[in-house]
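Engineer: Quick one, structure for this:
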Amino acid sequence: MSARQPTLRERQRSRTRQEIQTHAVRLFTARGYDAVTVNDVARAVGVSAMTVYRHFPTKEDLVLTDRPALLIAERVAASTATDPLVRRVGGALVEAAGALTDGDEASRRFLLDCLRLMVSTPALRARHLDSQYALQQTVVDALGGEAADPDAEFRARAAISACLAATHTALTRWAEDDGRSRLPDLITRALTATFGDGAL
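Structural biologist: Below you'll find the predicted structure:
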């Protein structure tokens, strides 16, 4: 049975959302996050500020993207349940990074710009931490019944948190060197440094 195709309205909503976010990140990168208002973003896109807020409830949301979380969760859910959890989560992080940064230069630059904004802007650093907790929960949910009892969930959260911390170190390095290194390779190095050569 094939997956349901998005309706015309859903496709239009997705395009509008993407256009708003693209303009916002471009403006934040050019002028600085604090110097740009939601009204500035709305004017750049040619929509009302209310339209921006309908898609992005806060200014911080304009820099966050949920695509990495969805890719990671899909890959964790599809991984082999008998493999160690660190290998499953680490592998999902590396694969998602490749999907997001290999090939499409515009998507790679957009992700890099978002990451640099999150690293350099205090308000966004706090929001980024919130997004890490949400990502942890998304991965726990992707495990389904494997983390059903409290002890299993505790172990899963510990493993996921450690993988995310290693990945954050790789992401920070990637932002610092302006994306010259290949992100999946940096994440692999960070995970190996954390868990040893058998991590992946």
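Engineer: From now on I want contacts and neighbour counts done on CA atoms only, so please keep to that.
Structural biologist: Will do.
Engineer: So for this structure, the centremost residue is which one?
Structural biologist: Centroid check for the chain by CA atoms, centre = their mean gives P68 as the closest residue, at 3.8 Å.
Engineer: Now show me the structure for the sequence below, then we'll compare the two:
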Amino acid sequence: MSSPHPEGLRARKKARTRRTIQEQALRLFAERGYDETTVEQIAEASEISPSTFFRYFPTKEDVVVQDDYDSLLMAVLASQPVDLAPIPALRATVHDAFTRIPPDEEAQILARTRLQLRHAPLRAKAVDNLISTIAMLAEGIAGRMGRDTTDPLSRTAAGAVVGAMLPAVFSWAESDGARRLAETVDEALSLLEKGLRP
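Structural biologist: The predicted model follows:
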């Protein structure tokens, strides 16, 4: 049997290191507090150097805000039927992608979201992340429709979906993840798809 492609092995190793850093960071934040935990402590717990930490995450805030779901979202969006309108296509994409998140990763998302709600610097960083997500989804929608990436319809659809998701995710975090994230978000996007009619 032939060995896996070396680039695949490198990518998996990088993903494991990235996940370890986030896991150790969240553990330390829970034990010591976000403000009291340093990058050096996270690096030590992850068995890496501080310089390696910064190769994966530019700042301590990024270890909370960043995730690895962009490529999944874009792949799922590309697989949606071409005749689906933008909002239904994005709703189906988000539901499919979020359903694939295993319970242990969903617990991490819950911890990261709760940190973002409690710390102003994290909220500011999260806004930057949301802007990037809207641009990414708008590009995917524009591509599906053969439109320019600056197309107002694509940007508005992406912004509306992300905007509808935010209060749903916040409510989910405030309820300690009482329901699955996919169900909570899909309920909000269902309302959006129906024109916000009950």
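Engineer: still on that earlier bit, other residues contacting the host helix or strand of the residue nearest to the centre of structure 1?
Structural biologist: For P68 of structure 1, the host element (DSSP states H and E) is helix 67-78. With CA atoms under 8 Å, 6 or more residues apart in numbering as the contact definition, helix 67-78 of structure 1 has outside contacts at 88-89, 92-93, 95-97, 100, 135, 138-139, 142-143.
Engineer: Of these, which is the nearest to L112 of structure 1?
Structural biologist: L100 (10.3 Å; CA to CA).
Engineer: what range in structure 2 matches the helix holding P68 of structure 1?
Structural biologist: Per TM-score structural alignment, the counterpart of helix 67-78 of structure 1 in structure 2 is residues 68-79.
Engineer: Return the set of buried residues in the helix holding P68 of structure 1.
Structural biologist: For helix 67-78 of structure 1, the buried set under the neighbour-count rule, 16 or more other CA atoms under 10 Å, comprises P68, A69, L70, L71, I72, A73, E74, R75, V76, A77.
Engineer: what's the helix or strand following that helix packed up against?
Structural biologist: Remark: after helix 67-78 of structure 1, the chain's next helix or strand is helix 85-101, criterion DSSP H and E. If you count contacts as 3 or more CA pairs under 8 Å, 6 or more residues apart in numbering; DSSP states H and E, helix 85-101 of structure 1 packs onto helix 67-78, helix 105-120, helix 150-176, helix 183-195.
Engineer: The shortest one to helix 105-120, inter-axis angle?
Structural biologist: Just to be clear, that refers to helix 67-78 of structure 1. 100 degrees (axes from the mean of the first three to the mean of the last three CA atoms, to 10 degrees).
Engineer: How far off centre is stretch 35-52 of structure 1?
Structural biologist: Its chain's C-alpha centre and that of stretch 35-52 of structure 1 lie 23 Å apart, by CA atoms, centre = their mean, to the nearest Å.
Engineer: and if you look at stretch 14-28 of structure 1?
Structural biologist: 16 Å.
Engineer: hang on, the earlier thing: distance check, the residue nearest to the centre of structure 1 against L117 of structure 1.
Structural biologist: In this structure, P68 of structure 1 lies at 17 Å from L117 of structure 1, with CA to CA, to the nearest Å as the measure.
Engineer: cool, and R17 of structure 1?
Structural biologist: 19 Å.
Engineer: When those two are compared, which one has more neighbours?
Structural biologist: In this comparison of R17 of structure 1 against L117, neighbours counted by other CA atoms under 10 Å, the higher total goes to L117 at 22 against 17.
Engineer: Return a PyMOL selection command for the buried portion of the contacts of helix 67-78 of structure 1.
Structural biologist: Buried members of those can be picked out in PyMOL with the line below, counting by 16+ other CA under 10 Å:
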select buried, resi 88+89+92+93+95+96+97+100+135+138+139+142+143
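Engineer: Among the contacts of helix 67-78 of structure 1, which pair sits farthest apart?
Structural biologist: Farthest apart among those by CA to CA are L100 and L143. That separation is 22.1 Å.
Engineer: Can you give me the distance of L115 of structure 1 to V139 of structure 1?
Structural biologist: Distance from L115 of structure 1 to V139 of structure 1, by CA to CA: 21 Å.
Engineer: meant to ask about R4 of structure 1
Structural biologist: Taking CA to CA, one finds R4 of structure 1 at 23 Å from V139 of structure 1.
Engineer: cool, and A97 of structure 1?
Structural biologist: A97 of structure 1 sits at a distance of 15 Å from V139 of structure 1 (criterion: CA to CA).
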